[in-house]
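Undergrad: here are the coordinates; sequence isn't available:
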């Protein structure tokens, strides 16, 4: 992951500096929001952004790497602090303020999971972040169990109520994925998986 970060920093004209990226994503409380997750988000973002220019691919790579760098289970606060972490690291590396602000903006888009109209890079990042929902049944079950492990302190009944709310909110969206490629790859499978999990609660 550090190599991906460093390469993207260089594309933006910065000089890579040591970060605690890997240490953060290997924190023991992370059952799902860990190294495997962030690497998959980067892979899927680069797949969806294959036609973007080199600079834009670097921006979305940095945002993907940074988007869950702070994960303390505090929605909203985690995303804001992750964006601040990205700002601090990129500023220290000498990345231009405009590019640093763009990475921050992309990370903050994961707070609402809504891409502004016409924001192609945000759409790419958000679709990549949700791609796991469209996994095959085995992959989805691994995801479900990993997320549950992050809430092991929550009693089963409270978990079922909370999780059902999340699943219904996702299923209530007109479309889960913003990009045409994302919809083609994952929309049908994601809805099948979400509906199956909801039925099983």
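TA: On my side now, so go ahead. No experiment lies behind these values; they were computed from the predicted model shown.
Undergrad: Only C-alpha atoms from now on, for both contacts and neighbour counts.
TA: OK.
Undergrad: any idea which residue of this protein is furthest from its center?
TA: Within the chain, the residue lying farthest from the chain centre (CA atoms, centre = their mean) is residue 157, at 27.3 Å.
Undergrad: which residues does the residue most central in space within the chain contact?
TA: Centroid-nearest residue in the chain: residue 129, 3.7 Å away (criterion: CA atoms, centre = their mean). Contacts for residue 129 (CA atoms under 8 Å, 6 or more residues apart in numbering) come out as residue 41.
Undergrad: Comparison target, given below:
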């Protein structure tokens, strides 16, 4: 995980942190421990890396890529599948504010990271919000994965919600899928939209159809 901590330190320094290097490293290591919690199956370090890789590849889209990187680090730092609504996103935003303030980031940078983390609750981004577009596109990249990888993602989400009865899970998951399909677009960066929009819609529609089929097959 050394390389990941180095990526964290580079981003937090780039955003203006004034804390000593050991404190920066300790903060990154603490975040990684959160991402490694045993109840996570999709919202893991693997997801964090995938989001960071997209942000790094598309960093030229925004003039504030380090804030987007820090938001990526923090956006699922608090993740409890039993929490309702946007509780996890709000708690993750609060953690980001506390953590980054303690590391000496300027207040404006802390506010921006908090704002970005909160966007991941619904992935609804204003057309002029380039930083928000980059983060949300990176966060939803899995939706456009090849069918087999998408199915692994969907199965991992089900494992995270193993405590929810099948009928309730199908209803809740279907609502999430419909919300994603109802977005004006899943992706805002034009070249990503051109590549990812169609496979994402196909994956979401296929999973939604499968959930409905299972409900009818089981008398749900």
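TA: Noted; the coordinates are in hand. Bear in mind that the values here come from a model prediction, so they are computed numbers and not experimental data.
Undergrad: circling back: structure 2: which residue goes with the residue nearest to the centre of structure 1?
TA: Aligned counterpart of residue 129 of structure 1 in structure 2: residue 139 (TM-score structural alignment).
Undergrad: matching residues in structure 1 for stretch 164-177 of structure 2?
TA: Taking TM-score structural alignment, stretch 164-177 of structure 2 hits residues 154-167 over in structure 1.
Undergrad: nope, stretch 195-207 of structure 2 is what I meant
TA: The aligned range for stretch 195-207 of structure 2 is 185-197, by TM-score structural alignment.
Undergrad: List the contacts of that stretch.
TA: 131-137, 140, 167, 171, 175-177.
Undergrad: What helix or strand is the residue nearest to the centre of structure 1 located in?
TA: Assigning secondary structure by DSSP states H and E places residue 129 of structure 1 in helix 120-130.
Undergrad: which element follows that helix toward the C-terminus?
TA: Counting by DSSP H and E, the next helix or strand C-terminal to helix 120-130 of structure 1 is helix 137-150.
Undergrad: so how much does that following helix differ from structure 2 once superposed?
TA: Here the mean offset of helix 137-150 of structure 1 against structure 2 after fitting is 0.7 Å, by mean CA distance after the TM-score superposition for structure 1.
Undergrad: which ones are touching whatever residue of structure 2 lines up with residue 65 of structure 1?
TA: If you follow residue 65 of structure 1 across to structure 2 using TM-score structural alignment, you land on residue 73. Going by CA under 8 Å, 6+ apart, residue 73 of structure 2 touches 8, 31, 48, 52.
Undergrad: tilt between the strand or helix carrying residue 73 of structure 2 and helix 130-139?
TA: Element membership for residue 73 of structure 2 (DSSP H and E) is helix 65-74. Angle of helix 65-74 of structure 2 versus helix 130-139, following axes from the mean of the first three to the mean of the last three CA atoms, to 10 degrees, is 40 degrees.
Undergrad: got the residue ranges for the helices in structure 2?
TA: In structure 2, the segments counted as helices under DSSP state H are 2-14, 21-35, 45-57, 65-74, 87-102, 107-119, 130-139, 147-160, 166-182, 190-217.
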